[in-house]
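[1] next come a sequence and a model predicted from it.
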Amino acid sequence: MKAIVVRTPAGLDNLAMKELPDPGQPKAGQIRVALHATSLNYHDFLVANGAMPTEDGRVLMSDGAGVIEAIGEGVTEFKVGDHVVSCFFPQWSDGLPFDAVANFHDTPGDGIDGYAAEYAVRATTAFTHAPRGWSHAEAATITTAGLTAWRALVVNGQIKAGDSVLVLGTGGVSIAALQIAKSMGASVIATTGSDDKFERLRELGADHIINYRNTPDWGDHVLALTAGRGVDHVVEVGGAGTLAQSIRAVKVGGHIALIGVLTGFNGDIPTTELMSKQVRLQGLIVGNRRQQQEYVAALDQTSIRPVIHGSLPLEQLADAFRQQERGEHFGKLVVEW
């Protein structure tokens, strides 16, 4: 079967299409999936460019969507022909995070082979059903970005109608969070560095939009938009370079879901303001299988569909990463085959 692997030394120029052995038929408790799509995430980019080292020849990509071709003995959750989507932490079925989730040793596309391949044979716990009627490309956006946004707002944030949400930028997590927030009856303030993206954010329901390049102290602007109160939730994907502004923007007793490190890994934190506001700062990485099942169930009851910026074929995965690196996308970049 065809697959995209990363060679040592890692780098986008060292991604290669290889012919690998077919994984064969599933054993007891396993399913065989014909994969058709994956979506790009910052974690995948860090593995591909060598910032997060992995084994030479690792098959890339944590997100994978496809259709079940065969089931092993004892499998009752799935049947042949079901459309499925992968889990970021296949070993984390439910409950609170544990030691093995603190690293990526069992994460596809990092500690184990991922889904930039034609087929996969995995335990049933490595997949969930995809939303009804979604394309494989749409379903592939769930594993990392979609579930992260869901956990940030619904699982950890306990969002409710009338809440206010701040989302940063127009990447996959932020756009999914905007859509989830609006479906829950919340108001949304969105930031972007491009005036060209204002109209698209408005079309998705953003109530207020701030150009962070023109307004570097956007935390104060958020306070002004909320009559000095601040927002209930911040979906914080920037990290060190944006956290101070997010703390400024959140209300007393509010919630910040710390997800990304797009602006760097280290920085100053205004601890006095963090404490005086009694903010709940929750670090998180994606979520567990049960949360993904609940997210899919919610998607089946809504009209939400992921925003896909563009699609390339599998053999152009490196070019897709270069497009991601430029940061010009709105929503998700996907690869299909």
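    Received it, and whenever you're ready, just let me know what you need. Numbering: from 1, shown residues only.
[2] please make it C-alpha for all contacts and neighbour counts, starting now.
    Noted.
[3] what ranges do the helices span in the stretch 201-337 of the chain?
    Along the stretch 201-337 of the chain, the stretches classed as helices by DSSP state H, counting those that start in this stretch are 218-225, 243-249, 271-276, 289-299, 317-326.
[4] next up, a structure to set beside the first:
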Amino acid sequence: MKILFIGSRLYDDIDYYVKRKGIESILTESNEEAINLDLPDQVFIVPRGMEGPTSIAISQNVDAIVPLIGIDPPLIQVAQMKEEVEKEYGIPVIAADVRAVELTSDKINTKKFYEEIDVATPPYQILNSPEDLTLEFPVVLKQGAGQGGKDIMVAHNLDDVGEYFEKFNQALCEKFIEGSEISIEVLGYDGEYVALPPIYKGETTLEGTHPLNKVKLGPCLIDGLDNNLIQRTAYKVARNLDSDGIFEMDFMYSHKDNQLYAIEVNTRPNGTRYLTTATCGINSLCELINMACGEFSLKNVFDNLEYYYSTEIPVGEYKGPEANEPIKSFDNNNFVVHGPEGYQRITIRAKSKKELEELVNDLT
């Protein structure tokens, strides 16, 4: 089996799994100084875009292509490449198609999509000027494109809205929901979808605290909220997107209204994947490889499900004990350290809440 991987930044997360399965690995990367270039069997430095990876995939006669891209801008190019390569060369590309990317990469399109499939989302309006506002404060102002909290502002009054419009000509204005932030991964391939356990990302704040700065927990355990509802809703969204790969969905639960709201969808690897793996034993990036190998199925996922309590804590610079090999896997570890130096996080898992507390104290 020969697989072409696009992008090196996430490759160390799956290198152990690629080697374990005896896969011949070829990687394309546009930055010759990128990390992890020493891990695959072959590396090709190509210009930005999908023309280079497509050419390498064809010339190397690969069996499948797995993009490892964790940012939004290239996703539409990947989707266009997927449709071309699958149609003209019959090479499976394990990624979302054009329709799914167009619906999820623009928050306004996503809002309309939720309404079409009857999934609750916070009340919103499109503002072309501060005077258009009809929602009550506080509100959340966003741009259609963007990730990681970029260009998002919690506005408390018209002056805040005016300040936002000093930078932008239009805004997606959404009712601020006070409640719990939730993330969930859904895996999908060839019409089969499975929603993994949801992750609790903390409570909303009027200060707009970034999720990376919050302690997260898995599985999500919120009084009054059934995790089955989150999973059913996430499954419904993925089924209607009708595409392949990883779908990471953000939800908000309003305690006051007892209402689960869908916020956004990402068709790429996401920041809570370590917690999901720690909580249930299913590594979404490894499942992309299983899809490429024809080994992904609901039965295989359900047969491999495990049950742990987990948490993820920002530590800045980790100074605790070293993990066992492979260090990015929970196979021989109860913790994984990840993230760039100075901004590291540690994800820890245990069979009980008490054991988890003890491990947190030992490792942090």
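    Received the coordinates, thanks. These figures come from a predicted structure and were not determined experimentally.
[5] where does the TM-score land?
    Superposed pair, TM-score by TM-score structural alignment, normalised by the length of structure 1: 0.30. Supporting alignment: 132 aligned residues with a CA RMSD of 4.6 Å.
[6] still on that earlier bit, tell me which of the helices of the stretch 201-337 of structure 1 is the most buried.
    For these, average neighbour numbers computed from mean count of other CA atoms under 10 Å are highest in helix 243-249, which has a mean of 24.
[7] so which elements touch that one?
    helix 218-225, strand 231-236, helix 271-276 (3 or more CA pairs under 8 Å, 6 or more residues apart in numbering; DSSP states H and E).
[8] nearest to Tyr42 of structure 1, out of those?
    strand 231-236 (14.2 Å; CA to CA).
[9] how far off helix 218-225 does the closest one point, in degrees?
    Going by axes from the mean of the first three to the mean of the last three CA atoms, to 10 degrees, strand 231-236 of structure 1 is angled at 150 degrees with respect to helix 218-225.
[10] tell me which helix or strand Arg345 of structure 2 sits in.
    strand 344-350 (DSSP states H and E).
[11] after that strand, next one along is what?
    Next along from strand 344-350 of structure 2, by DSSP H and E: helix 353-363.
[12] my read: Tyr45 of structure 2 touches Ile6, true?
    Heads up, residue 45 of structure 2 is Ile, not Tyr. No: if you go by CA atoms under 8 Å, Ile45 of structure 2 and Ile6 don't touch, sitting 10.5 Å apart.
[13] can you report how many residues neighbour the residue nearest to Ala149 of structure 1 when sequence neighbours are not counted?
    Excluding the flanking residues, the one nearest Ala149 of structure 1 by CA to CA, 6 or more residues apart in numbering is Ala177, at 4.9 Å. Neighbour count of Ala177 of structure 1, defined by other CA atoms under 10 Å: 28.
[14] pretty sure Ala177 of structure 1 contacts His233?
    No: using CA under 8 Å, Ala177 of structure 1 is not in contact with His233; the gap is 10.6 Å.
[15] among the helices of the stretch 201-337 of structure 1, which is nearest Glu69 of structure 1?
    Among the helices of the stretch 201-337 of structure 1, if distance is taken as CA to CA, the winner is helix 289-299, at 20.9 Å.
[16] from Tyr119 of structure 1, how far off is Ala257 of structure 1?
    Plainly put, Ala257 of structure 1 is 34 Å away from Tyr119 of structure 1 if you go by CA to CA, to the nearest Å.
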